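Peer 1: Sequence and computational prediction follow.
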Amino acid sequence: MKKVIVLTHEYYPYRGGIGMYCYNLFRHLPPERYKVITDQPMLEDTTSQVASLRLLSRLVRPRWRRGVRVLSRFIQEFRGELIFTPHILPLGIVANRLFQTKGIPYVISLHGLDIGLALQSKRALTIDILRSAKHIVVNSDATGRLVHALEIPTPLTTITPSLDAARLSVNGKTRAALDEHYRGNTVLLSVGRLVRRKGFELVIRALPDLLKRSPALRYCIVGSGPEEARLRSIIHELHLEKNVDIRTDVTDSELGAYYDRADLFVLPTFKIGSDVEGFGIVFLEAASFGLPIIAGDSFGEREALGSDENAILLSEVTHDAVRDAIQSLLADPRRAATLGENARRRLQTVPTWEQQAKKIESVCS
């Protein structure tokens, strides 16, 4: 394996999907073979593998030129032989310029939304970056199909996310607090960034009808993001303050307890233009707790969940469809339990992060 520089806007302990994807792939590799450069401020002490540096200029245009200068110096110090970046724009431009000027090869990692937006905003540049890459890594076959449609000859490998079970240990203190808070309740759980395509609003708007049959129902949303204020406004509009919780500050050490206390996991994801669910690690997390799952079926979700035997996958994500799916599982506990157990069993067929790391090691050789 070449000495790799991982060039990313996100990295652990940042909890975004791309940051966790890169972290879990590379942490299983020999530490002397890679370094991480991120412009994300470190939230806590981390290892010497990570350097936090400003990669984009705040004033000078184009902004990526600063990244070329910063990375050039870092390559010399580390003697880097290859760049890996999960951000085709703008960090893919940095990698491409260094390939053109210094001959440093690079690998582009794609996750669904990124390739769609890049093609919309800078199609010719995006295609050039992909054509010049040593390799393209995609997080799902659905993302891979977007690349194949471009008829680009660059080698492509699908490396799907896996489950980090150790991160989901159940914190006893948190679980006890949740037991007290939700005593006597049936709990619906969603976990994810608060953006529209995750479908939180649809679940909230389904609650008035669901509460007529299941008055003890409660909905817990774990996540943060730009939709928070609007979701809270809808909750207030529907007088659901006592029925819906939005928890924006749940830590990794607490998250497992939320899955463990929940009765049903619902995340009715859907496509909005280029904004898609590239895979959905949270579906693997919910499955590891045997939760019955309701999900959208808009892009990469089926690759995370397998088939309709393991979850309710909604081809059309509407208010009525979400409401009816939740009601069907509440009314049929045996079916709900079967779906949850099937999803848990399927995890045995999902490659581990260690296995996926061997793939990235091969790609970077």
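Peer 2: Structure received. Numbers count the residues shown, from 1 in each chain.

Peer 1: from here on, contacts and neighbour counts on C-alpha atoms
Peer 2: Will do.

Peer 1: and R79, how many residues sit next to it?
Peer 2: 12 (other CA atoms under 10 Å).

Peer 1: residues contacting it?
Peer 2: For R79, the contacting residues are K3, by CA atoms under 8 Å, 6 or more residues apart in numbering.

Peer 1: now it: how far from L210?
Peer 2: To L210, R79 is 60 Å away according to CA to CA, to the nearest Å.

Peer 1: Over to Y259?
Peer 2: 21 Å.

Peer 1: And S52, by the same measure?
Peer 2: 47 Å.

Peer 1: How about P333?
Peer 2: 16 Å.

Peer 1: ok, the two, which is more surrounded?
Peer 2: L210 (18 against 12).

Peer 1: Go through the helix or strand where the more buried one lies and flag the buried ones.
Peer 2: Taking DSSP states H and E as the criterion, L210 maps to helix 200-213. For helix 200-213, burial by neighbour count (16 or more other CA atoms under 10 Å) applies to 200-208, 210.

Peer 1: same question, stretch 335-350
Peer 2: Neighbour count says stretch 335-350 has 336-344, 346-347, 350 buried, by 16+ other CA under 10 Å.

Peer 1: What lies in contact with it?
Peer 2: 162, 284, 287-293, 305-306, 309-311, 329-330.

Peer 1: Kindly report the same for stretch 157-174.
Peer 2: 21, 135-141, 144, 252-257, 260, 279, 281, 284-285, 288, 350-353, 356, 359-360.

Peer 1: And for stretch 137-146?
Peer 2: By CA under 8 Å, 6+ apart, stretch 137-146 touches 107-112, 115, 156-161, 278-279, 299-300, 303.

Peer 1: Pull out the buried residues from that stretch.
Peer 2: So, applying 16+ other CA under 10 Å, buried residues of stretch 137-146: 137-144.

Peer 1: ok, back up a step: type out the ChimeraX command that picks the buried ones from the contacts of stretch 335-350.
Peer 2: What follows is the ChimeraX syntax for the buried subset of those, where burial is set by 16+ other CA under 10 Å:
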select :162,284,287,288,289,290,291,292,293,305,306,310,311,329,330
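
Peer 1: Report the secondary structure element holding G290.
Peer 2: Residue-wise, G290 maps onto no helix or strand under DSSP H and E.

Peer 1: Not counting residues beside it along the chain, what's closest to it?
Peer 2: Spatial nearest neighbour of G290, chain neighbours left out: G340 (4.3 Å); criterion: CA to CA, 6 or more residues apart in numbering.

Peer 1: can you give me the strands for the stretch 1-150 of the chain?
Peer 2: Counting by DSSP state E, counting those that start in this stretch, the stretch 1-150 of the chain has strands at residues 4-8, 34-38, 50-52, 82-85, 106-110, 135-138.

Peer 1: structure B:
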Amino acid sequence: MDVGLVVYGPLDDRSGGYRYDLELVRGLRAAGDEVTVVSLPERSYRQRLRDNVSALRRLRDVDVDVLLQDELCHPSLAAVNSRLDDTPVVSIVHHLNSRETHPPWRQHLQQAIESRYLRSVDAFVFNSETTRETVAAVTDPNPNVVAYPAGDRFASDGVPLDDEEIRARAADGPLRVVTVGNLEPRKNVDGLLRALARTTGQWRLTVVGAAVDDRYERSLHALADELGVTDWVTFTGRLSDADLAATLRQSHLFALPSHYEGFGIAALEAMGFGLPALVSSAGGGSELVTHREDGFVVDPTDTSQITDAIAPLFRNRSRLVSHSLAARDRFAEHDTWDETSQTVRSFLTEFVANRE
């Protein structure tokens, strides 16, 4: 099968959707498929809209059985798909941009553009049932497949951790919390900081992720200073896989109470290290985390919920151990990237055959 994939920028090992796309390409190629990656320029939203003409020219020259498109690229593709003749288009949807918070005028405009794009594709790959439901509110989501992201990229680092290491770590030092994701308002690191500052125990927070929004990054440093917790917070920027694995291994809790998250690959990866995952109720987090068993599902707008979930772990390390072991076991039950890729490949193979 000849497959095309449209992404913004280079297809590398960035977190989230890029990790999903990269692992899918690896899986398809390992199965013997030819995959052509078409990289569109990463630019401002307005400039991306102007790229529809150049994107059309480039995609008309791509001879494939099926064209995969990362839905993130929708501004550059909204007027393209209807002009691609007979090439079937399958959109990989991680989360909808229109579910994020924007000024009203921009929200309305982006919803219109994204809706036009979604109605222009022939089939979908969803990263969660929640994402499928959000698309179903816009257009018919069929045919589709839900293929959950995996978290086994750290298998060579001894993941999943064994009971002994998890138990020994739980008794060690202040509560070490880690959050992983691009620094942007949607990730709600500010809400996490406020919640931690309200606790009475000793803690350390490691914030891992590229500063994609400079203004937001500056506001986080200012907030930490305002709350008097600057010495307890470390901003690392983006880390290599080895350094990220080391950070996860020595942490106690993963926390990412995003305002919206389609699924949460970083949370799943952290669970492999025996970290209970505190995730948002806004999105697909509840499909991964069972509240108060292997983590916590909280309202991202309610700081007290985040505080109430974390506070008992300071004084009750046996509870931390219980949650940690359950998180590790939940990770072990989850599909691997090979299985996720096979799920998508089987869907694509059947889809192409039915089109023919």
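Peer 2: Received the coordinates, thanks. No experiment lies behind these values; they were computed from the predicted model shown.

Peer 1: Once they're superposed, tell me the TM-score.
Peer 2: Laid over one another, the chains give 0.81 as their TM-score (TM-score structural alignment, normalised by the length of structure 2), with 325 aligned residues with a CA RMSD of 3.0 Å.

Peer 1: related to what we said a few turns ago, got the strands of the stretch 1-150 of structure 1 as TSV, with distance to I235 of structure 1 columns?
Peer 2: Converted to TSV, these look like this (distance: least, CA to CA, whole Å):
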stretch	distance to I235 of structure 1
strand 4-8	36
strand 34-38	37
strand 50-52	39
strand 82-85	39
strand 106-110	35
strand 135-138	37
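
Peer 1: Of those, which is nearest I234 of structure 1?
Peer 2: Closest to I234 of structure 1 of the strands of the stretch 1-150 of structure 1 is strand 106-110 (CA to CA; 33.7 Å).

Peer 1: Excluding chain neighbours, what is closest to L256 of structure 2?
Peer 2: V279 (5.3 Å).

Peer 1: SS state for that neighbour?
Peer 2: Put simply, V279 of structure 2 is strand when judged by DSSP: H, G, I helix; E, B strand; the rest coil.

Peer 1: can you pull the contacts of the counterpart of it in structure 1?
Peer 2: When structure 1 is aligned by TM-score structural alignment, V279 of structure 2 is paired with A295. Contacts for A295 of structure 1 (CA under 8 Å, 6+ apart) come out as 266-269, 301, 311-314.

Peer 1: Can you list which of those are found in helices?
Peer 2: Members of the contacts of A295 of structure 1 lying in helices (criterion: DSSP state H): E301.

Peer 1: Let's see if you can find the most crowded of the contacts of A295 of structure 1.
Peer 2: P268 (30 neighbours).

Peer 1: shouldn't that one be in contact with L314?
Peer 2: Yes: if you go by CA atoms under 8 Å, P268 of structure 1 and L314 touch, sitting 7.3 Å apart.

Peer 1: quick one: common contacting residues for these two?
Peer 2: By CA under 8 Å, 6+ apart, the residues touching both P268 of structure 1 and L314 are 294-296, 322.

Peer 1: what ranges do the strands span in the stretch 151-300 of structure 1?
Peer 2: Using DSSP E, counting those that start in this stretch, strands in the stretch 151-300 of structure 1 cover 156-158, 186-191, 217-222, 244-247, 264-267, 293-296.

Peer 1: got the shared contacts of P268 and L314 of structure 1 as JSON lines, with distance to R65 of structure 1 columns?
Peer 2: JSON lines is the format used below for those (distance: CA to CA, whole Å):
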{"residue": "I294", "distance to R65 of structure 1": "44"}
{"residue": "A295", "distance to R65 of structure 1": "41"}
{"residue": "G296", "distance to R65 of structure 1": "40"}
{"residue": "V322", "distance to R65 of structure 1": "46"}
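
Peer 1: How far does stretch 123-133 of structure 2 stretch from one end to the other?
Peer 2: 14 Å.

Peer 1: Revised request: answer the last question for stretch 204-222 of structure 2.
Peer 2: End-to-end for stretch 204-222 of structure 2, by CA to CA: 17 Å.

Peer 1: How about the counterpart of D263 of structure 1 in structure 2: what's its closest non-neighbour residue?
Peer 2: Using TM-score structural alignment, the equivalent of D263 of structure 1 in structure 2 is H252. Distance criterion CA to CA, 6+ apart; nearest residue to H252 of structure 2, sequence neighbours excluded, is R176 at 5.1 Å.

Peer 1: Now for the aligned partner of the one you found in structure 1: which residues touch it?
Peer 2: The equivalent of R176 of structure 2 in structure 1 is V187 (alignment by TM-score structural alignment). Listed by CA under 8 Å, 6+ apart, the contact set of V187 of structure 1 reads 217-220, 261-264.

Peer 1: now V187 of structure 1: how far from V147 of structure 1?
Peer 2: Taking CA to CA, one finds V187 of structure 1 at 39 Å from V147 of structure 1.

Peer 1: do Q348 of structure 1 as well
Peer 2: Applying CA to CA to Q348 of structure 1 and V147 of structure 1 gives a distance of 29 Å.

Peer 1: Ok, K358 of structure 1 next?
Peer 2: 23 Å.

Peer 1: If you count surrounding residues, which of those two has more?
Peer 2: V147 (22 against 15).

Peer 1: how close does the more buried one get to H111 of structure 1?
Peer 2: 11 Å.

Peer 1: Show me where structure 2 has its helices.
Peer 2: 17-30, 45-50, 52-60, 74-77, 104-118, 129-136, 163-170, 189-197, 214-227, 241-249, 265-272, 303-315, 317-333, 337-355.

Peer 1: and the ones you listed, which is most packed in?
Peer 2: helix 265-272 (a mean of 27; mean count of other CA atoms under 10 Å).

Peer 1: After superposing, tell me the mean distance of that one to structure 1.
Peer 2: Compared with structure 1 after the fit, helix 265-272 of structure 2 shows a mean deviation of 0.9 Å (mean CA distance after the TM-score superposition for structure 1).

Peer 1: where does that helix sit relative to the chain's centre, distance-wise?
Peer 2: 10 Å (CA atoms, centre = their mean, to the nearest Å).

Peer 1: now the angle between helix 317-333 and that helix, please.
Peer 2: In terms of direction (axes from the mean of the first three to the mean of the last three CA atoms, to 10 degrees), helix 265-272 of structure 2 departs from helix 317-333 by 110 degrees.

Peer 1: got the angle between helix 265-272 of structure 2 and strand 175-180?
Peer 2: 140 degrees.
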